[in-house]
Structure formats: C-alpha cells, structure tokens
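*Asks:* coords please:
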Amino acid sequence: MRIVIVAGARPNFMKIAPIIHVLQDRIAAGIDFSFRLVHTGQHYDTLMSTTFFDELHIPKPDVNLGCGGGTQAEQTAAIMVAFERELLAHPADLVLVVGDVTSTMACSIVAKKMHAKVAHVEAGIRSFDLTMPEEINRMVTDSITDYFFTTSSVATNNLLHNGVAPQAIHFVGNVMIDTLLKQQPNFRKPFFFDAYGLQPKSYFVLTLHRPSNVDSESHLQETLKEILANTHGLPIIFPIHPRTEKLVTSLELDASQLKIVTPLGYLEFNYLVQNAKAVITDSGGITEETTIMKVPCLTLRDSTERPETVSIGTNELVGTEPKSIQEPLSRLFAGNWKKGGVPELWDGNAAVRIVAVLEQLIAS
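*Replies:* Got it, this is the predicted structure:
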C-alpha cells in the first residue's frame, strides 16, 4: 500500500509522529507499506514546523510544497495545485490526513478527484460553529473520507448521525496523546523559566490565536485586563505570534506579570503546561493535553469540538465575554476545580490501532 501522509501546520506534527513510527516498525517487519511524507508548508517558520520534526523524530519530509501565507482561499488553492502535481508525480493508494487545518481539507479534495482513498485521523469532531474555518474543513473532509479514525464516542456518533456507514468508522483513540505520553519524560525547562523565577503550580500559561479573541483591539484589551485582575499577581507566560505581539504591546496594560515569549517547541511548551497552576487558552488541542496532565484549563470560546475534555477532563468552557473569566478563576484559587479523568482509549496506542486497520485493508 502506497500511503501519502500530509502535514501542514503545527498541530499536525504531533499527530503524524506516532503513526509514522508504527508504520516504520511494520515496514521493518515486512508488511507491504510504503509512505511518502508531504509537508504543505502551511506553517512555514522554523518555530512552527522544523523544530517539531526534530523534537518528535519525524523524518525529513519527502517534499515541502511551500504553500505558506495568503488568505484562506489563496492558501487552499495553492495547496490544491501543488498537491495535485505531487500526486501526479507520486501516485498513492491512500492519502492520510490529520486534524482540521486548511491542508487537511485541500489535500483530501485533491486525493478524491485523483481516485485515491482518503483516511481522516480525528474524524467526526464538531464544534457546530460555522464561523470557525476549522469546522468547515472538518465537514468537507468528512464528507469525502473513506476511512474514519475517531478519538471519542462523541465523534463516532457525529459521523453516524451524518449517515456514515458504521464499518467505515474506527474508534482508535487520540494520537495526540500517543505523542504526549511518549515525550513526557523528555519535556525540558524553557530557558526563561529560572530567569522569571517561575515555581511549579505558581504561574499561568496563556495562549490566544483565534480571530474572535485577538483581532479586536478593544476585546483583547478587556480580556487581558480581566485575566490580569483575577490571577492574584502570578506570572502569566504568553507564547505569542508576532502579529498578536504587536497588538498586545500597543495596549494600555499594567502588565508586569505578563511575560511575553516567542512560540516554543513542543518539549518546552509542555514542560510549562505540566507545571502550570492552570492554562488559559482558545486552542482545542491544548485542552486534550491538559486533560491528560491533570492541569486545570479555561477555554475562552463559546463552543468546543472536544467536549470530552469538559465532560470528562479538566477543561471548562468559559466563553468569550471577558467578565466571564472572573468566576472560574475564583473557583480555581479556592481549590474547587474538578479533578477530571482520562477519556476512553487515550492510552498512547491510537497509532497502533490505526496501522492495524491499514494492515487489514491490505489483506482485504
């Protein structure tokens, strides 16, 4: 079976790593797999891509399509044109896509039009919020996918509700957690940890990137003011994209406790998360990692595509209204945060299950 594995953006790299490692093991055992790794270049700076390949021991991509930058439409078009050329030069039996970024959708469309099968890892997750570009990517990808690998029973049920045949759905668990559990012993202290005098469970980690939170200067200012006012003066480590940094530094904030740092590699960032008192974020993937590491997490969104991190894990959906931050932070400092549990099959073996399904496809 000739497989093309697609990665395009930072969240993809943690998801493809364990799949690649299991494929390499099965190829060494004589299973009839070959794979080609395609990096679309959707994230194109070193901190957002190359560092992750090095840290997670992912082989160098066979090709980088160089499709970074531009609007959603421009990037989608560029990826589709470049990926079509790639598949014409290197035909595949199966294109494996992960997550919900622009590359996921664009490469799925091209694969189907070129008569390759599509496997979607993290299929079926839904926020039901059509203002999120990722939701469009998920819906389109799942509408043309052949093999669906799901992270939870919620995702499986979403697909069944949409009419997907049960035999096409494979509940395998969460490959993000495969990577987290494997790399946890390798987490390393960021260079600024001691310089800032950080102590375990005595600082916050903050990440914001969604347009609803960072594109409005007034909304961002009010959000940061509420966070600063309700975190009892503890340091807040804010790894920040340069575009957002320019906006933050122009705001009128009394923010000595806000420590702005450049985006971090996987091992350093998760060291920070593991030792934080709590994480405040608008990311989806981080809520999965905080659930496994038992770290309280406040998600500044009105919806989530990962409801199991709320119903089972340590995450809480706070909303986007700045004042809504006060109450959950008050509960956190009062020691009343939920302990949380681990969702089913988030055990570090999702990639093994995925590759076992692929082996069955070879045999059938």
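
*Asks:* C-alpha from now on. contacts and neighbour counts both.
*Replies:* Fine.

*Asks:* Just the buried positions in the host helix or strand of residue 37, please.
*Replies:* Taking DSSP states H and E as the criterion, residue 37 maps to strand 34-39. Buried residues in strand 34-39, defined by neighbour count with 16 or more other Cα atoms under 10 Å: 35-39.

*Asks:* cool, stretch 127-140 as well?
*Replies:* 127, 134-140.

*Asks:* Now flag whichever of those is closest to residue 350.
*Replies:* residue 138 (19.7 Å; Cα to Cα).

*Asks:* For the nearest residue to the closest one once chain neighbours are set aside, give me its contacts.
*Replies:* In space, and not counting its chain neighbours, residue 138 is closest to residue 100: 5.4 Å by Cα to Cα, 6 or more residues apart in numbering. When contacts are counted by Cα atoms under 8 Å, 6 or more residues apart in numbering, residue 100 touches 134-135, 137-138.

*Asks:* compare with the first, here's sequence two:
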Amino acid sequence: MSMTVSCESSRAPVLCVVGARPNFIKMAPLLDAFASARSPIPFRLVHTGQHYDVAMNEQHFRALELPRPDVSLEVGSASHAVQTAEIMRRFEPVVEVEAAAAVLVVGDVNSTLACALVAAKLGVPVIHVEAGLRSFDRAMPEEINRVLTDQLADLLFTTEEGASANLRREGIDPGRIHFAGNVMIDSVHRCLPRAISAADTLKEVGRSTPRCYGLITLHRPVNVDDRVVLSRLLETLAACAADLPMIWPLHPRTRARIEAAGLMPRLSVSGLHVLPPVDYRRMLGLLAGACVVLTDSGGLQEESTALGVPCLTLREGTERPVTVIEGTNTLVGTDPGAIYRGVAEVRAGRGKRGRLPAGWDGRAAERIAAVLGPWLARQRHREVA
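*Replies:* As a prediction, the model looks like this:
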C-alpha cells in the first residue's frame, strides 16, 4: 500500500474513493468542482485497486485527467467477500491517519460499500453520490452494495427523481437526500470535445470505419458466466453483425469467459470487429459515432441517452429506469428475437431517440459541491460546539 499526503489546507479532508472504471468517470468532475468551488473543499483521492488491470487503470486516469491518487490500497482481484474485507482492512488506518471530515463514495462497486462500512463504524460521515438507484434484483452484487451504502450514508445525492423516491420509501430522512443530476454526464460534456473518433481508433488496428455500426459491451456475470447464455448471445450478436457491422471492445473478464467456454471461434465472423479494451475517450468516440449500442452496462445506458444514441440493454431490468422512460434505452434481455428486432428498427431508421432527463446538463458536480461545502461547515461547527 502506498500513501502520499498533501497539505493544501488545514481543514480535514474528504476522502474520495474510487475502485473501478465507472468510479473514475464519476469522480473526475467532482474533484474539479471541489477544487474550483468558491470555498474549495479539501480532498484526498483514495484508489482501492479493485480495478486491478494496471494498463487499463493508467489509461482511464490519463483520459479523464484525474490526479494521481494520494492513497493506493492495491487490493486487486478476489471473491466479493475477500475483496470487500481486504478493502476494509486497508482503508481503516487511512481514515484514522487522515482524520477525515467525511468519506465520499460513488456508484455501487465493492469499494463503495467497503469504505462506507469502515467510515460508519468509525463515526465518520458517509456521502453517497448516485444514491437510490434500484434494480430490485438482489441477485446482483451491485444491488446489495447500493442498498446497504444508502442505509449507511449521511448525505445522499441522486441522479433521477425516481431514485429519490426509492430512498424515501426505504425510510431515509428526506433532509439527507439531494437531487443533483448525473455526474456521469458531466464527464461526457467534459471529454466529448477531446474524444478520439471511431475512425482514428479503427485506423490504429488497420480497419476502416463502417458508415453505420453497432457498439457492443458485455461483462455482467449473468450474461458471461453461464455458458448457455453466453453461447446464445454470441450467436445472436454474430447474426446481427451480418446485417449491421458491430464494434466490440472486449472486456478482459469477458474474453476470459469466452476462452474458458471454448467459444472464441464465434468472434471470427464477418462484420464483427473485436478490439482490445479502450480508454474512456476512445469509448466515447465509438459511442458518439454509433447507430446503436448493445450493452449490459449501466453507465452506457446513461451515456447513450446523453448522446441520443439508441441503446438495446441486454438485461431484463435496469436500475436506471429514466433511461427507458425518457431516454434512448430499450430493454431487450437476451432473447434473440427481441435483439434482432431492436437492431432492425435501427437499420430502418426508427431507433429510439428520447430526451435528456432533468439534471443531465453537465453541472451536477457543481450542484453537489454547492451543497457539500456548507454541509461540511455545519459539521465542523457542531464538533466545535
């Protein structure tokens, strides 16, 4: 474990926790907003190391212009229980050494819950950004992380009004809930002018850019850990690629599952362009240029809505219903017929366009900073009193 401590302020810092790629995307605009607030909010960036691919980790930090972490826990991969426990073991002394004013966690990964648990047990306030999202599917590890983190949090920032309603229904004090909008979309606004185009990404691997193409991402255990489900999805995606070229930056975990299942030949079909993992700016360029995205990622459901790109979600439900109600998202599950029909709609020019939800304007982090600064000041005043 490595630690560096800066002394930019005599006030106790907020420990801002990241662990995996979605956290990086959400944290980047928050740190900018904290630094540029009228009364800057002191912070330390803690990277748990849950995202353990060193090369990909460095790519994402550079692409998002994130500062180097002040603290790196270097936890790495393990089962959910072991990883969560190890993050807690390594994070506890950090909170104590830093005398943190609060711990801020984003999203729903294991790092989110682990660090919230440590803070709560030490009596340090917990701030949860992207609170209240619910899939109502307890088979998803992320759902367990979301529900428990929200119960521990002292201050909860939501991305959509439905999330605020979920929290009130679960008994959370409405005074602790603040609708702020979506910091994921802040990063879209920040990075889109610097996104690397699909043409440039494909040129680097010796391929031309199709006029109209679909973008695939796939990583959820429910889709890639079951050989039968995975095989059916690969067959369906290959069939779709025969009619509409598909670009697929292949997640390392997904590649490992495909290899273990002996299904790699399914990827060698005409129209299916498999790429190595790409950083955020490249993914943003691929998404912005796509005619449709086929995904099981929560973040891409939001980003495609922000960019007006039709999205076919390869899941039976979503914790982000506003992307379906107002945005460009359609739930198709893993049913081949539903996936074929969704792609055919796009090819016929009838893909879902939707509208931009409230608070998805690129200023969510500013609103969070505007609430958090005075809240921290009140916390300090209570401690002195």
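
*Asks:* The residue mapped onto residue 298 of structure 2 from structure 1 - how many residues pack around it?
*Replies:* Superposed on structure 1 with TM-score structural alignment, residue 298 of structure 2 falls opposite residue 284. The number of residues packed around residue 284 of structure 1, counting by other Cα atoms under 10 Å, is 16.

*Asks:* contacting residues for residue 284 of structure 1?
*Replies:* 304-306.

*Asks:* distance of residue 313 of structure 2 from residue 206 of structure 2?
*Replies:* 29 Å (Cα to Cα, to the nearest Å).

*Asks:* Pick out whichever of these two has more residues nearby.
*Replies:* Under the criterion of other Cα under 10 Å, the comparison of residue 313 of structure 2 against residue 206 puts residue 313 first, with 27 against 9.

*Asks:* So what does that one match up with in structure 1?
*Replies:* Per TM-score structural alignment, residue 313 of structure 2 is aligned with residue 299.

*Asks:* quick one, what contacts its match?
*Replies:* 280-283, 287, 315-319.

*Asks:* does the residue nearest to residue 138 of structure 1 count as helix, strand or coil?
*Replies:* coil (DSSP: H, G, I helix; E, B strand; the rest coil).

*Asks:* circling back to that earlier point, what's the most distant pair in the contacts of residue 299 of structure 1?
*Replies:* Pairwise over the contacts of residue 299 of structure 1, using Cα to Cα, the maximum falls at 287 and 319, 14.4 Å.

*Asks:* for the alignment partner in structure 2 of residue 78 of structure 1, what are its contacts?
*Replies:* Residue correspondence, TM-score structural alignment: residue 78 of structure 1 in this structure matches residue 86 in structure 2. By Cα under 8 Å, 6+ apart, the residues touching residue 86 of structure 2 are residue 75.

*Asks:* residues in contact with the helix or strand where residue 118 of structure 2 lies?
*Replies:* Following DSSP H and E, the helix or strand that holds residue 118 of structure 2 is helix 110-121. With Cα under 8 Å, 6+ apart as the test, helix 110-121 of structure 2 has contacts from 17-19, 48, 50, 80, 83-85, 87-88, 91-92, 95, 102-103, 105-106, 125-126, 142, 145-146, 148-149, 152-153.

*Asks:* which bit of structure 1 covers it?
*Replies:* With TM-score structural alignment as the criterion, helix 110-121 of structure 2 aligns to 102-113.

*Asks:* can you check stretch 177-196 of structure 2 too?
*Replies:* Under TM-score structural alignment, the match for stretch 177-196 of structure 2 is residues 169-188.
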